[in-house]
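Novice: Model the structure of this input:
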Amino acid sequence: MNKRSLIYSGTLIFLFMVAFLIFTEQKKESPSGVVNISVQEAKGMVEKGDVFVLDVRTPDEFNSSHIKGATLIPVSNASGSNLSSNRLLEARIDEVPKKKILVYCRSGRRSVSASTMLVNAGYSEVYNMAGGINAWIDAGYPVVSSEDKETDGSQN
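Specialist: Presented below is the predicted three-dimensional model:
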């Protein structure tokens, strides 16, 4: 290889590394303004205690297992629950404080809808936990039942 080829190859490798670092350091923000985070990042937020933890699943799912300290406000009538519309997030959005919010559901789908709803309502620090409580439990993190008793989440 001649000197020019080495310089060219070295420059390409350098530019690729810079682009990779820039890409991986960016927050995983969706076009809606929602930031998707891992369960590891979510656990860090919960441990710091500076976040409002919002569970948007059904009451039955919540009663089975949830993250300790989470507040239940369902986003929809999923799984055949017959909640009146005034019990859903859209009607109760003012109950959510204007602070950092961690939103989760079972697998991550309903929480995206809820997170988008919050951003559209003017909330600025909305974090969607990718993978939902299933990913949280798979990571071995603790959950509690409606009686605040620790559980393994297996009824989820």
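Novice: switch to C-alpha atoms for all contacts and neighbour counts from now on
Specialist: Noted.
Novice: give the contact list for Gly64.
Specialist: I think there's a mix-up here, since residue 64 is Ser and not Gly. 144-146, 153, 155-156 (Cα atoms under 8 Å, 6 or more residues apart in numbering).
Novice: ok, now Gly122?
Specialist: Per Cα under 8 Å, 6+ apart, neighbours of Gly122: none.
Novice: Check the secondary structure at it for me.
Specialist: Following DSSP: H, G, I helix; E, B strand; the rest coil, we place Gly122 in the coil state.
Novice: what about it, distance to Ile22?
Specialist: To Ile22, Gly122 is 28 Å away according to Cα to Cα, to the nearest Å.
Novice: One more, please, to line up against the first structure:
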Amino acid sequence: MDRKTYRTLVAEQAVGVAELFPWDVQDQLQAGTDLLLLDIRCPDEFSVAHIAGSTNVPRGILELAVDYGYEETVPELVEARQRPIVVICRSGNRSILAASTLQLMGFERVASLRTGLRGWNDYELPLVAADGTELDADRVDELFRARVTAAQLGPESSQAA
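Specialist: Have a look, this model is predicted:
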């Protein structure tokens, strides 16, 4: 069996997942659509910056959160199988994987936020901190900047230098 990479997994799952751009989501919110904004990033990422009113369920516990009977159960999410859900992450990749998982678990109206919160911020839509204060878009750009070390880039990157 060929080894799959993160990018390969995302590309394969993206075929079956609807994606919405930030402005599409904003339009639906302004129109009063009963969207469930599901941020699947880790709690520390969520506390730094998120869309006001979004629900944080980390991807690592997603499968438990969507069914009754677990400590991780999120009743609002369990009961949202017919409700429109927009899955959110930083760049729109993890959200593809999570949206695909939700579809497998019976959620019918799931979409991923294309471009993630980076795109949301680029479109100058508001993000808030844990205390609810709105964040400056330039500060958010810095918060979302990738910080990959040489070791994380792998051996091929050091040979290219």
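Novice: Report the TM-score for the pair.
Specialist: Put the two chains on top of each other and the TM-score (TM-score structural alignment, normalised by the length of structure 1) is 0.69; 116 aligned residues with a Cα RMSD of 1.7 Å.
Novice: Nearest to Tyr104 of structure 1 among the contacts of Ser64 of structure 1?
Specialist: Asn156 (13.6 Å; Cα to Cα).
Novice: Surely that closest one is in contact with Glu61?
Specialist: Yes. The pair Asn156 of structure 1 / Glu61 is scored as a contact, 6.3 Å apart, by Cα atoms under 8 Å.
Novice: where do the strands sit along structure 2?
Specialist: Using DSSP state E, the strands of structure 2 run over 18-20, 36-39, 55-56, 85-88, 110-113.
Novice: Could you export the ones you listed as JSON lines, including mean neighbour count and distance to Gln152 of structure 2?
Specialist: As requested, these are exported to JSON lines (neighbours: other Cα atoms under 10 Å; distance: least, Cα to Cα, whole Å):
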{"stretch": "strand 18-20", "mean neighbour count": "19", "distance to Gln152 of structure 2": "29"}
{"stretch": "strand 36-39", "mean neighbour count": "23", "distance to Gln152 of structure 2": "25"}
{"stretch": "strand 55-56", "mean neighbour count": "20", "distance to Gln152 of structure 2": "27"}
{"stretch": "strand 85-88", "mean neighbour count": "26", "distance to Gln152 of structure 2": "24"}
{"stretch": "strand 110-113", "mean neighbour count": "28", "distance to Gln152 of structure 2": "26"}
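Novice: Now render the ones you listed as a markdown table, adding distance to Gln159 of structure 2.
Specialist: Below are the strands of structure 2 laid out as a markdown table (distance: least, Cα to Cα, whole Å):
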| stretch | distance to Gln159 of structure 2 |
| --- | --- |
| strand 18-20 | 37 |
| strand 36-39 | 37 |
| strand 55-56 | 40 |
| strand 85-88 | 35 |
| strand 110-113 | 36 |
